[in-house]
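> Fold the following and give me the result.
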Amino acid sequence: MPNRDYIQSVAYDLIKKYDTRDPFEICKATGVEVFYADLGNLKGMYKYLKKNRFAVINEKLDSYTKKLVCAHELGHDILHRDLAKQVCLQEFILYDMKSRPEYEANLFASEILIPDDEIFTYAHDGYDIEQIAKTLYTDINLVALKMAAMNSRGYQFINVMDTKSDFLRK
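Okay, here's the model as predicted:
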């Protein structure tokens, strides 16, 4: 199983190689086909089938959540392709921290979508985690996950809250 450093390194390499943090662009460049469908309560899913890689995103999600789900599914493609050969990875809850593959896909999404320097700058300027999330127009749980990962790399953010597993339920 990949560790935090590996996930951060892979995400950084993709960002650098394709000169973008847009998960839709990275999917296109790496051969992951993205489709939209009415998935009911399902946010998205990833499947590897006969050397074809698919991310399906619920068409009823808002544009921010579609981007987040795309980054998450891209994480499954990069980190869990062998697992996806056996089962379809489905997301009802994006921040499900009880499952290691889901945690890793969430961490990957945070690395793709949020630059370290932005977190560091806002934290250095005295912003708390909620203010950082609002400023970056992202979810507080994604910021918390990113800051915890940055702490593991030597940053010293204090009061990084626990991420919630059910914030995307509606």
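
> switch to C-alpha atoms for all contacts and neighbour counts from now on
Noted.

> Contact partners for Ile114?
Shown in contact with Ile114 (CA atoms under 8 Å, 6 or more residues apart in numbering): 143, 146.

> I misspoke; the intended subject was Gln86.
Neighbours of Gln86 in contact, by CA under 8 Å, 6+ apart: none.

> Contact partners for the residue nearest the centre of the chain?
The centroid of the chain falls nearest to Ala109 when counting by CA atoms, centre = their mean (1.7 Å). The contact partners of Ala109, by CA under 8 Å, 6+ apart, come to 68, 71-72, 74-75.

> Ala11 too?
Contacts for Ala11 (CA under 8 Å, 6+ apart) come out as 108, 111-112.

> With secondary structure added, can I get those in a markdown table?
Below are the contacts of Ala11 laid out as a markdown table (DSSP: H, G, I helix; E, B strand; the rest coil):
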| residue | secondary structure |
| --- | --- |
| Phe108 | helix |
| Glu111 | helix |
| Ile112 | helix |
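
> Let me know the helix or strand that the residue nearest to the centre of the chain is in.
Taking DSSP states H and E as the definition, Ala109 sits inside helix 100-113.

> Check Tyr46 too.
strand 44-49.

> Now the second one, please; I'll put the structures next to each other:
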Amino acid sequence: MNWIDDYVYGLIEFFKTDNIYDLYDYLGIQINKLDKDNILLLGNDGLYHRDFLDKEIVFIRNDLSIEYEKFILAHELGHAIIHTDIYNAAFNKSLVNKGKIEKQANYFAFKLLNIKFDSVELEGFTLDQISHAIGLPTRVLDIF
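A predicted model of the protein is given here:
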């Protein structure tokens, strides 16, 4: 996924930061924290939305750990940056490979947050143990 690496490195280079909150400020994307049962989340931990006036907002649960909050914000930023065609044009999102775009957004988040794994240190660990060690759910590790 070298093309995603280019987006991440370009973003960091252009704004001179990898701080997710600063990047949201620079890009003018609003963060709105909601209760986990809020209907706007559609059952998700976070959700990116661009309206017809191109106003961008991320709805995110207000009860996430700081590590997971940053990951979700980076994941949703990935959608905002690398999936612009999907969010601009598609009325019929059933034509979109949701699994593929979710993996790409997860990859974007891992790269932006510089989350790395030491294969020697983690040798013999299960996915559950690795996810616990980095403070993220197992399902986001599906890119590895």
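
> tm score of chain vs chain?
The TM-score (TM-score structural alignment, normalised by the length of the second structure) is 0.72; 129 aligned residues with a CA RMSD of 3.0 Å.

> Pipe the contacts of Ala109 of the first structure into JSON lines and attach distance to Leu83 of the first structure, secondary structure and neighbour count per row.
Formatted as JSON lines, those follow (distance: CA to CA, whole Å; DSSP: H, G, I helix; E, B strand; the rest coil; neighbours: other CA atoms under 10 Å):
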{"residue": "Leu68", "distance to Leu83 of the first structure": "21", "secondary structure": "helix", "neighbour count": "23"}
{"residue": "Ala71", "distance to Leu83 of the first structure": "18", "secondary structure": "helix", "neighbour count": "28"}
{"residue": "His72", "distance to Leu83 of the first structure": "15", "secondary structure": "helix", "neighbour count": "30"}
{"residue": "Leu74", "distance to Leu83 of the first structure": "14", "secondary structure": "helix", "neighbour count": "29"}
{"residue": "Gly75", "distance to Leu83 of the first structure": "12", "secondary structure": "helix", "neighbour count": "28"}
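
> Now Cys70 of the first structure: closest residue in space that isn't a chain neighbour?
Excluding its sequence neighbours, the residue lying closest to Cys70 of the first structure (CA to CA, 6 or more residues apart in numbering) is Pro23, at 6.0 Å.

> swap that for Tyr48 of the second structure, please
Excluding the flanking residues, the one nearest Tyr48 of the second structure by CA to CA, 6+ apart is Val58, at 4.5 Å.

> aligned partner of that neighbour in the first structure?
Val58 of the second structure maps onto Ala55 in the first structure when the alignment is built from TM-score structural alignment.

> what about that match, which helix or strand?
strand 52-58.

> do the same with Tyr68 of the second structure
Per DSSP H and E: Tyr68 of the second structure is located in helix 66-82.

> Pull out the buried positions in that helix.
Of the residues in helix 66-82 of the second structure, 68-80, 82 count as buried by neighbour count, 16 or more other CA atoms under 10 Å.

> Give me the spatial nearest neighbour of the equivalent of Gly75 of the first structure over in the second structure, chain neighbours excluded.
Under the alignment (TM-score structural alignment), Gly75 of the first structure pairs with Gly78 of the second structure. Closest residue to Gly78 of the second structure apart from its sequence neighbours, by CA to CA, 6+ apart: Ala105 at 4.9 Å.

> hang on, the earlier thing: give me the contact list for the strand holding Ala55 of the first structure.
With contacts defined as CA under 8 Å, 6+ apart, strand 52-58 of the first structure is touched by 31-40, 42-48, 66, 69-70, 73-74, 77.

> if we can go back for a sec, OK, contacts around the aligned partner of the residue nearest to Cys70 of the first structure in the second structure?
By TM-score structural alignment, Pro23 of the first structure lines up with Ile20 in the second structure. Taking CA under 8 Å, 6+ apart, we find Ile20 of the second structure in contact with 70, 73-74, 113.

> how much space between Ile20 of the second structure and Ile12 of the second structure?
Distance check for Ile20 of the second structure against Ile12 of the second structure: by CA to CA, to the nearest Å, it reads 10 Å.
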